[in-house]
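Peer 1: following is a predicted model, sequence given first.
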Amino acid sequence: MAKRTDIPQFGLLSGIRVVHCTTSIAAPLAASLYAENGAEVIMLENAKTPCMSRNRYGGPLQQNAKNERNLSLDLPTLEGKKVFLKLMEQTDIYIEASKGGQYDKWGLNDEVLWEHNPRLVIVHISGFGQTGVPEYVRRGSYDTIAQAFGCYMQLNGFADQPPIPAMPQPVDHLCGVFAFGTGLAALRKAEMTGKGESVDLAQYEIAMRCQNSFPVDYTMVGEKPKREGNHSAICCGYGLYVCQDGKSVYVMILGGGSIKRALPLLGLEFGTELFPADSSMIYPDTPAGDLLEERFKEFCLKRTVKEVEAVFLANEVPCSRVMEYDDALENPHYQAREVFKEWEKVDGSKFTGVNIFPKLKNFPGQIWRGAPSVGMDNEDILAELGLSDEEIKELYEKKVITQRNI
């Protein structure tokens, strides 16, 4: 267990309290970013069903719920709502992830929460938003559903095959980052004005927002996107190539400088009629593009991935072998920047996960605690809200709160 006073003061966000009632990836990631940067974060976990991030090896929980305290609460009950509203009175940012309108059904809409705390920032994360066509608002969603509805999935895969979902869960992770940033912006405004904000974050809209120029290419000139697979559809020398040892390298010969440095490596001459000196891109389905691709494939198939990477990097042509986790663990740059970090779980065992990023010079984040077990901090949190031992005992008896050693 951990009291509020046990939380060390560190990072950019010390002194801020964030509460989240979420599951899966998007919202837990947002909460984790707050916790890694020094905010006090309380995870409200369903008293009836543990968070799905505890399934299998529990890796997502350990990665995203470190530095957090845990209150396991049956929120929709009368007693659960009373505890929740008392907690909201002392909270800066509340993050929830559910179907649109769920909190309205529980009698806990934004206006009710603002009656208890006018400065509260409320971040709603849902698949289809809090407003719009009711049939859509009440739909359930996960990352791949948002990819499908948000026109994201159509972009991924190979042109001659059906679309495939991009992995691992890019829309969820983007939503988490949007929730983190927008929540902080809203908090700054609340501190300036004394008035809170409600953030309506719909997964499919974030999927649409993060598609670069593809949506506007269609809205402005009617150009539909093409699934590119592992190679650019508009530029040669820009994609994945298989090497002699069966491993792959990803190369980008893009821009005049890269073209000028890359062509001689392939036995081609820069500044000719075929490859003019003002070229910044070599186009497919042209004599220059066909020749470049032929030479490039031959070059890679005669060399190991290590050799290909060494030649191109020595000539300042952007490239990288396709790394796997064992490569990353052994890589000197990964090691020098401490990409992987070991910390202690609350049961005393060790856990190796991905470190805190981005790195900060003056107010860095830190890991002070592993992910909590279900209801691990019930007594401490409720006592801080002013509940007596008898009141806490009664909540346990009514199963409004619970504890599980997982």
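Peer 2: Good, I have the coordinates. Residues are numbered from 1 along each chain as shown.
Peer 1: alpha carbons only for contacts and neighbour counts from here, please
Peer 2: Fine.
Peer 1: run the chain-centre distance for stretch 296-306.
Peer 2: The chain centre lies 35 Å from the centre of stretch 296-306; the measure is CA atoms, centre = their mean, to the nearest Å.
Peer 1: same check on stretch 230-250?
Peer 2: 27 Å.
Peer 1: that one: which residues count as buried?
Peer 2: 231-233, 235-244, 247-250 (16 or more other CA atoms under 10 Å).
Peer 1: use this one as the comparison:
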Amino acid sequence: MTTTIEAKSDSGPLSGLRVIEMGQLLAGPFCGQMLGDMGADVVKIEDPTKGDPLRQWGRQLPEGQSLWWSIVGRNKRSVTLNLREPEAQDIARKLLSTADVLIENFRPGTMERWGMSYEALAKLNPKLIMVRVSGFGQDGPYSQRAGYGAIGEAMGGLRYVVGDPSMPPSRVGISIGDTLAALFATIGALAAVRERGSSGRGQIVDSSIYESVLGVMESLVPEWQVSGYQRERTGAILPNVAPSNVYPTKDGKWVLIAANQDTVFGRLAVAINQPELAADPRYATHGARGERQEELDGIIGEFTSTQLAQDLEVLLEKHGVPAGKIFRPVDMLTDPQYLARESIISVDHPVLGPVSMQNVFPKLSRTAGTVRWPGPALGQHTAEVLSGIGITDSDLSTLRARGLA
């Protein structure tokens, strides 16, 4: 059972921060989602015809509604403007003249062609922070290339080390490159807001997908540069770290067990009714277990295959062995830890009714972020937002008739 939240119009630590989001799909919009989750007023500018393509993305489109959009578009106000047209660009500039943050993830050079370079916008609004998310960054020989998340994952080093060693480089089952770029963009935006408090000036935050992936690749580069060691694909294990793997259960599920420390391995040996393993020279030390990793995994897997997943979890917890099921959505929706922390909430959708989705993370004790509404309909807030810069209903009707809004 999930917790149903009530919409709040003004909450979160970023309440009062005005963000204009341009661009589409995931890297830029996920940055906007995180800022909106923490209370910022995020105004998303979309093309009047179809809007953000993410509105049509996802494996399931019940009632023609993208469940993915309901999350990435949450807490945002949708305004339609055809930014390819000069008059619509003028309107965008008016919106940006009093904004705190601009998020854009077009190919580098697009904003400049539209007369909205940082230099031009800074003349209108010196405090504006321009968050630029792209595949390869705003400069360098690759900057003009199409920068999809998958390419950034490959160039940043992630794809090479993911997957089974007997297979070609694989991928993580989510758009991790885009998400990482959005996370770094968000960190940069918050740092720039903090610095602006001292200087009174905005600046550019340049977040590239490939560098964001590179940023989480641990010691991959110095391992090669200093010692010539190249990390390879290792599937579900880390070489020479044992036991630390996923193990089968009697009911066809998988449980991850991480017992590579000597003391923890001793407790695991007792739990699987083979306490003598902890004193056996073949398994007694971290190094010895690493050398016999496959053999040891076989011994453990033989035991876990006789246990139901739930019973195995209870047994391992009793013996102080870190372990956990491989979760799917069906597990998340009923798990007591998820329920206790309200990790998943139910948000009222105007078409679909209650929709379960992840809550706002991280949690703040005093000024927590909230999900105030799901992804809005295309152009739902156009009149509301544009009236704030003096555009009347009559003006808006004319703009719409001309395909500008």
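Peer 2: Perfect, thanks for sending it. Model, not experiment: these values are computed from the prediction.
Peer 1: can you calculate the TM-score here?
Peer 2: The TM-score (TM-score structural alignment, normalised by the length of the second structure) is 0.91; 390 aligned residues with a CA RMSD of 1.9 Å.
Peer 1: quick one: which of the buried residues of stretch 230-250 of the first structure sit in strands?
Peer 2: Here DSSP state E is the test, and these give 238, 239, 240, 241, 242, 248, 249, 250 as lying in strands.
Peer 1: tell me which element whichever residue in the second structure pairs up with residue 80 of the first structure falls in.
Peer 2: Here residue 80 of the first structure is matched to residue 88 in the second structure, going by TM-score structural alignment. Per DSSP states H and E, residue 88 of the second structure falls inside helix 86-96.
Peer 1: what range in the first structure matches the helix or strand that that helix is followed by?
Peer 2: Proceeding N to C from helix 86-96 of the second structure, the next assigned helix or strand is strand 101-104, under DSSP H and E. Under TM-score structural alignment, strand 101-104 of the second structure corresponds to residues 93-96 of the first structure.
Peer 1: quick one: the helices in the stretch 301-405 of the second structure?
Peer 2: Taking DSSP state H, counting those that start in this stretch to define them, one finds helices in the stretch 301-405 of the second structure at 309-318, 329-332, 336-341, 382-386, 393-401.
Peer 1: of the ones in strands among the buried residues of stretch 230-250 of the first structure, which is the nearest to residue 15 of the first structure?
Peer 2: Proximity of these to residue 15 of the first structure (CA to CA) peaks at residue 250, which lies at 44.1 Å.
Peer 1: ok, the match of residue 80 of the first structure touching residue 81?
Peer 2: Yes: here residue 88 of the second structure lies in contact with residue 81, judged by CA atoms under 8 Å, at a distance of 5.8 Å.
Peer 1: the two: which has the busier surroundings?
Peer 2: Higher neighbour count among residue 88 of the second structure and residue 81: residue 81, with 26 against 18, using other CA atoms under 10 Å.
Peer 1: quick one, what contacts that one?
Peer 2: By CA atoms under 8 Å, 6 or more residues apart in numbering, the contact list for residue 81 of the second structure reads 45, 46, 47, 48, 88, 92, 404, 405.
Peer 1: which residues touch stretch 148-161 of the first structure?
Peer 2: Stretch 148-161 of the first structure has contacts (CA under 8 Å, 6+ apart) with 144, 146-147, 163-166, 203-205, 207-208, 211, 225-230.
Peer 1: swap that for stretch 123-142 of the first structure, sorry
Peer 2: The contact list for stretch 123-142 of the first structure (CA under 8 Å, 6+ apart) reads 26-27, 93-101, 146, 172, 175, 179, 183, 198-205.
Peer 1: count of residues packed around the residue in the second structure that residue 160 of the first structure lines up against?
Peer 2: Alignment note (TM-score structural alignment): residue 160 of the first structure maps to residue 166 of the second structure. Counted with other CA under 10 Å, residues neighbouring residue 166 of the second structure total 9.
Peer 1: mind checking which of the contacts of stretch 123-142 of the first structure are in helices?
Peer 2: Judged by DSSP state H, the contacts of stretch 123-142 of the first structure include 26, 27, 146, 172, 175, 179, 183, 203, 204, 205 as members of helices.
Peer 1: dump the residue contacts of the second one.
Peer 2: Contact analysis of residue 27 of the first structure by CA under 8 Å, 6+ apart lists 20, 95, 96, 97, 125, 175, 176, 179.
Peer 1: kindly report the same for the last one.
Peer 2: Residue 205 of the first structure makes contact with 128, 150, according to CA under 8 Å, 6+ apart.
Peer 1: where's the aligned partner of it in the second structure relative to residue 374 of the second structure, distance?
Peer 2: Residue 205 of the first structure maps onto residue 211 of the second structure when the alignment is built from TM-score structural alignment. As judged by CA to CA, to the nearest Å, residue 211 of the second structure and residue 374 of the second structure stand 31 Å apart.
Peer 1: residue in the first structure matching residue 252 of the second structure?
Peer 2: Match for residue 252 of the second structure (TM-score structural alignment): residue 246.
Peer 1: distance of its match relative to residue 207 of the first structure?
Peer 2: The value you get for residue 246 of the first structure to residue 207 of the first structure, if CA to CA is used, is 34 Å.
Peer 1: one more: residue 240 of the first structure?
Peer 2: 25 Å.
Peer 1: which of the contacts of residue 81 of the second structure ranks first by neighbour count?
Peer 2: Among the contacts of residue 81 of the second structure, the one with the most neighbours (other CA under 10 Å) is residue 45, at 26 neighbours.
Peer 1: not counting sequence-adjacent ones, nearest residue to it?
Peer 2: Closest residue to residue 45 of the second structure apart from its sequence neighbours, by CA to CA, 6 or more residues apart in numbering: residue 79 at 4.9 Å.
Peer 1: trace the one you found over to the first structure, please.
Peer 2: Mapped onto the first structure by TM-score structural alignment, residue 79 of the second structure lines up with residue 71.
Peer 1: secondary structure element for that match?
Peer 2: strand 68-73.
Peer 1: tell me the average deviation of that strand from the second structure after fitting.
Peer 2: Here the mean offset of strand 68-73 of the first structure against the second structure after fitting is 0.9 Å, by mean CA distance after the TM-score superposition for the first structure.
Peer 1: so how far is that strand off the chain centroid?
Peer 2: On the basis of CA atoms, centre = their mean, strand 68-73 of the first structure sits 22 Å off its chain's mean C-alpha point.
Peer 1: ditto for stretch 221-231 of the first structure
Peer 2: 25 Å.
Peer 1: which of the contacts of residue 81 of the second structure map to contacts in the first structure?
Peer 2: When you map these onto the first structure and apply both residues aligned by TM-score structural alignment, their matches' CA atoms under 8 Å, the shared contacts are 45, 46, 47, 48, 88, 404, 405.
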